[in-house]
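Enquirer: Coordinates only, no sequence provided:
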């Protein structure tokens, strides 16, 4: 794995990326081949340099638009490997980035040390405590399956391929358990993390409440998380699924949505995705090349209660495809039917405090305008319920103040993505009167910074804590970077 070094292998951090005048770092130094051989000897995982055949594949994530160019990759197989990588980076003045699945877009970076955790996949279920111990590279599919084997469920997202750590420490909105139980970050029991000094720490609300708070929102700004303990809950099935409506019913679906969710109980969640389905062979013929509305429904109450809630949608008419029914929780991925294969895409989002009739009018107008356009998907998601509550020791999550989220993405070649990104900007600008002014950390574009995802008070506290735990801003890439105060 370790190729011959070609100078200059390591480059100093480019300060044009830095928008904060008090951001600090050490200038990178070329450690030489001997130092690299020593690092390779210290780890049980793999070490890649840019000359290695598999370097590009290891650097690539699910979002193929994020083309990072690290100087060195440590494919960690254990927490000890992560410690070695962080110590090496600190010694040689390299920034550290971390990636598990790489779903979220972040700006392309050069000349840093990338720690990939996809080889760290262990999941252990503690039935007596109703918790799961999840290693840094595990995905939701790898947690849900063993949890369901003992009748338990995590606060997971819609996609089985998304990494648990990034999802949870970015807040973690579950379209299944979110409205009834709250944000995934509020249900973390403990965090195992390698901090900037190379130490491996187990952090809890009791052992270090400040760092525990900061990690549940600040993610890799404060270290490389190697393992989480998360709460699990007794649940083995749900009543829900998806209904696909044809283009002529899109307006009716959008106008029905606020009526259905306005007084809905916390055990019911609903979202609508407007989709420009590409005309490609991989797509079922029923949907290929069409403009659709995909209604996503999850009810944790009885079948009858959920059917009563969605009756106004059924009154619109039969959908093209209807999968709503009683399903085992292990079938969660079928509700949103998120893409399963890596692709280049860009996304944008907004948090809305309310969804009055005027906002719906603007969404309808936008849907008419963008039908057949470059936006691949535009989702309106219901929040509220337990997601709006602030429990004791709550994680820093800006989306608590929002009643709805609007998220869109464009998948395709560069010219399509560019057009879709601009079209999304237009749609979101029309909803600006109801925007909270902040973003949900898991749903941001690559240009968003820390000031976009934290309140002013939260960011100030995070910057003070960053000064204590990472004063040199070692962990400054592949995240919404928080500069030390």
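Expert: Perfect, thanks for sending it. Just so it is clear, the structure is predicted and the values come from calculations on it, not from any experiment. Residues are numbered from 1 along each chain as shown.
Enquirer: switch to C-alpha atoms for all contacts and neighbour counts from now on
Expert: Noted.
Enquirer: Pull out the buried positions in the longest helix seen in the chain.
Expert: What stands out as the longest helix in the chain, according to DSSP state H, is helix 414-430. The neighbour-count criterion (16 or more other C-alpha atoms under 10 Å) identifies 416, 417, 418, 420, 421, 423, 424, 427, 428 as the buried residues of helix 414-430.
Enquirer: name the helices or strands packed onto it?
Expert: Helices and strands in packing contact with helix 414-430 are listed as strand 345-352, helix 357-370, strand 404-411; criterion 3 or more C-alpha pairs under 8 Å, 6 or more residues apart in numbering; DSSP states H and E.
Enquirer: Arrange these in TSV, one row each, with distance to residue 476 and mean neighbour count as further columns.
Expert: Conversion of these to TSV gives the following (distance: least, C-alpha to C-alpha, whole Å; neighbours: other C-alpha atoms under 10 Å):
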stretch	distance to residue 476	mean neighbour count
strand 345-352	22	26
helix 357-370	37	16
strand 404-411	26	23
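Enquirer: quick one: the helices in this protein?
Expert: Chain-ordered helices for the chain, with DSSP H as the definition, fall at 32-42, 55-59, 79-92, 140-148, 164-169, 178-181, 209-218, 250-261, 303-314, 333-336, 357-370, 414-430, 450-453, 456-469.
Enquirer: structure B:
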């Protein structure tokens, strides 16, 4: 098929036949029935409309796609699960890595997975050996995308970020070269791939250390929204006093009556306190009892669990849906910040958000890893995430406008930064929020070295922030 692309720096009729013939996987253009399902991300509010999508089956397919893009003046984007999708990052050729599905767990404590693998595929395999990964708040996300954005999960205070646990990447850089990257092989790429999202290359596989954790104490305890002020006031001091074996967050929920929503939480505002304790279960239960005593508990889902039940901690939704989900980072969360937050997003505020989450950081999260990385936010002490529905333009605009009010209320403690996984760099402004200037400068050097033609769409925004 021949297609004329409408793009600012592409003006030619291009046939994809040569690339299609070279692939082990498949290539689909917008006129083909498979296209829509392949390009659709988890966030249904983000339309991805590349000129073609390449569903790769091997790392060699990625090489072929990137070289084809470079030869024809195209840009290339990448997607696996589509969490954190951003329309402008699709590029002309969207490389879909779901087919790279290798999962190998080594009983001595490390794993190798392909770029299309979700945590949900790794967790049960690792659990056979009493092992676990430093995964995110839901196992439904891809391991590679999560890790290249840093990888902050419900054990962050105990075990840090997953980017610090990476042994090696296999990656195709913008010059179309397949490389194996370790702390000693291409150390500049090793720096950039851990926190730099897709700016430095399209990862095809990753190898990283696991932790030994067959079980944990944790889950979430839920209160009525009317009791949020009292519970959060106690939570602030309680969280700050926690040993590093504990990681916690709270969330103000407004969940609709749906089959997957527990009846005590449906159709009302509630407050959930999430907690994961890696120490002795009895001590974890005793600590959480201090919060259970503050107000009546309407649902208690915290207990000793096998690690395969890790999703009980955050209880994030799995099914694709249309949302807007902006975030910020804070350097503190004093009583005044809690009061301001609840005034705009708490009981009686009229908030349209499905959830507003505050995560407590510090501990191992705050310490630099053994090797420098592009993750720039170790000093942040809290993260704040707002998630609203975006079923149409009006609801999306309303949710975003309200999120701006929430963040304005917390402006006195806003660091100005955001995790790359919560605010993927897609323009110069977002890139500057994701990275401090020294990190941006190092990322630009890597992009200029390994992608001199500017083939990778994600690298374009790193350059634009210069």
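Expert: Received, thanks. No experiment lies behind these values; they were computed from the predicted model shown.
Enquirer: Output the helices and strands packed on helix 414-430 of the first structure as TSV; include the columns distance to residue 100 of the first structure.
Expert: Converted to TSV, those look like this (distance: least, C-alpha to C-alpha, whole Å):
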stretch	distance to residue 100 of the first structure
strand 345-352	18
helix 357-370	34
strand 404-411	21
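Enquirer: List just the one of these that sits closest to residue 263 of the first structure.
Expert: Judged by C-alpha to C-alpha, the one of those that comes nearest to residue 263 of the first structure is strand 404-411, at 13.8 Å.
Enquirer: chain center to the closest one, what's the gap?
Expert: Distance of strand 404-411 of the first structure from its chain centroid, counting by C-alpha atoms, centre = their mean, to the nearest Å, is 13 Å.
Enquirer: against the second structure, where does that strand fall?
Expert: Alignment note (TM-score structural alignment): strand 404-411 of the first structure is matched to residues 382-389 of the second structure.
Enquirer: Likewise for stretch 303-316 of the first structure?
Expert: For stretch 303-316 of the first structure, the matching stretch in the second structure spans residues 281-294, with TM-score structural alignment as the criterion.
Enquirer: Name all residues that make contact with the corresponding residue of the second structure for residue 340 of the first structure.
Expert: For residue 340 of the first structure, the aligned position in the second structure is occupied by residue 318, per TM-score structural alignment. Contacts of residue 318 of the second structure were listed using C-alpha atoms under 8 Å, 6 or more residues apart in numbering, and they are 138, 140.
Enquirer: quick one on the thing from earlier: quick one: which of the helices and strands packed on helix 414-430 of the first structure is nearest residue 274 of the first structure?
Expert: Across these, closest to residue 274 of the first structure is helix 357-370 (C-alpha to C-alpha), at 7.5 Å.
Enquirer: For that closest one, which outside residues touch it?
Expert: For helix 357-370 of the first structure, the surrounding residues in contact (C-alpha under 8 Å, 6+ apart) are 250, 251, 254, 255, 274, 423, 427, 430, 431, 434.
Enquirer: From residue 453 of the first structure, how far off is the first one?
Expert: Okay, so that is residue 250 of the first structure. Taken as C-alpha to C-alpha, to the nearest Å, the spacing of residue 250 of the first structure relative to residue 453 of the first structure amounts to 31 Å.
Enquirer: Next: the second one.
Expert: Separation of residue 251 of the first structure from residue 453 of the first structure (C-alpha to C-alpha) stands at 31 Å.
Enquirer: quick one, which of those two is more surrounded?
Expert: Neighbours per residue, other C-alpha atoms under 10 Å: of residue 251 of the first structure and residue 453, the larger number sits with residue 453, 26 against 17.
Enquirer: In the second structure, what residue corresponds to that one?
Expert: Structural alignment (TM-score structural alignment) places residue 453 of the first structure against residue 434 in the second structure.
Enquirer: again, but for residue 233 of the first structure
Expert: Residue 233 of the first structure maps onto residue 211 of the second structure when the alignment is built from TM-score structural alignment.
Enquirer: do the same with residue 388 of the first structure
Expert: Following TM-score structural alignment, the counterpart assigned to residue 388 of the first structure within the second structure is residue 366.
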